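Engineer: Provided below for reference: sequence and predicted model.
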Amino acid sequence: MDTPPSRPPDSARPFLNALSVWAERTRTDWARASLARARALLAERPEAEAAFRAALEQADRGLGPFGQAHTQLLYGK
């Protein structure tokens, strides 16, 4: 099995930046929760734990039950 890269692929950065701008402009819970989840998925291994905790907290407020469950699955809960 291949080991995943230790840092996010460069191709993901423009999308993360666009999502960040969108979340800041709209200031909606859904956008902030989506940004937190994207940051967690792209976080370096040492920061991933804290990033997923933040994403789970945001998911409670902004993604509804399905989005919250999806975030939990991505985290490994």
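Structural biologist: Noted; the coordinates are in hand.
Engineer: From here on, just use CA atoms for contacts and neighbour counts.
Structural biologist: OK.
Engineer: host element of the closest residue in space to residue 74 that isn't next to it in sequence?
Structural biologist: Excluding the flanking residues, the one nearest residue 74 by Cα to Cα, 6 or more residues apart in numbering is residue 41, at 7.9 Å. Here residue 41, judged by DSSP states H and E, is contained in helix 29-42.
Engineer: Next up, a structure to set beside the first:
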Amino acid sequence: PLGTGRPISIAWMKGRSRAYKLNTRNPNGNTVISVVFNERCDMLVATAMVGDDRPAATESSVIEFLNGNTVMRWAEITLGL
């Protein structure tokens, strides 16, 4: 892990975000952001590969995407949220 996780909000749901450094030589990057959030008994997990070593700079874009209509519509239909 690259530091401690931090609280996040995706729509009305609460969760946590945390960055990790991978021990691999991947041309797409070696840092990932993990975002976990829940609604009662339903939990969603998203992992984003970051192309550089600055996950904090990318985290807001990941959160914005997860808060978008496409993801929220999918969650509502698939999970019945």
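Structural biologist: Now that the structure is in, tell me what you want to look at. As the structure is a computational prediction, the values presented were derived from the model and not from experiment.
Engineer: Would you mind reporting the TM-score between them?
Structural biologist: The pair, once superposed, lands on a TM-score of 0.33 when counted by TM-score structural alignment, normalised by the length of structure 1; 42 aligned residues with a Cα RMSD of 4.2 Å.
Engineer: which outside residues touch the helix holding residue 41 of structure 1?
Structural biologist: Residues outside helix 29-42 of structure 1 that contact it (Cα atoms under 8 Å, 6 or more residues apart in numbering) are 7-8, 16, 19-20, 22-24, 48-49, 51-52, 54-56, 58-59, 61-63, 71, 74.
Engineer: are any of these buried, and which?
Structural biologist: Among the contacts of helix 29-42 of structure 1, those buried by neighbour count (16 or more other Cα atoms under 10 Å) are 19-20, 23, 48, 51-52, 54-56, 58-59, 62-63, 71.
Engineer: Reformat these as CSV; add secondary structure.
Structural biologist: Below are these laid out as CSV (DSSP: H, G, I helix; E, B strand; the rest coil):
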residue, secondary structure
19, helix
20, helix
23, helix
48, helix
51, helix
52, helix
54, helix
55, helix
56, helix
58, helix
59, helix
62, helix
63, coil
71, helix
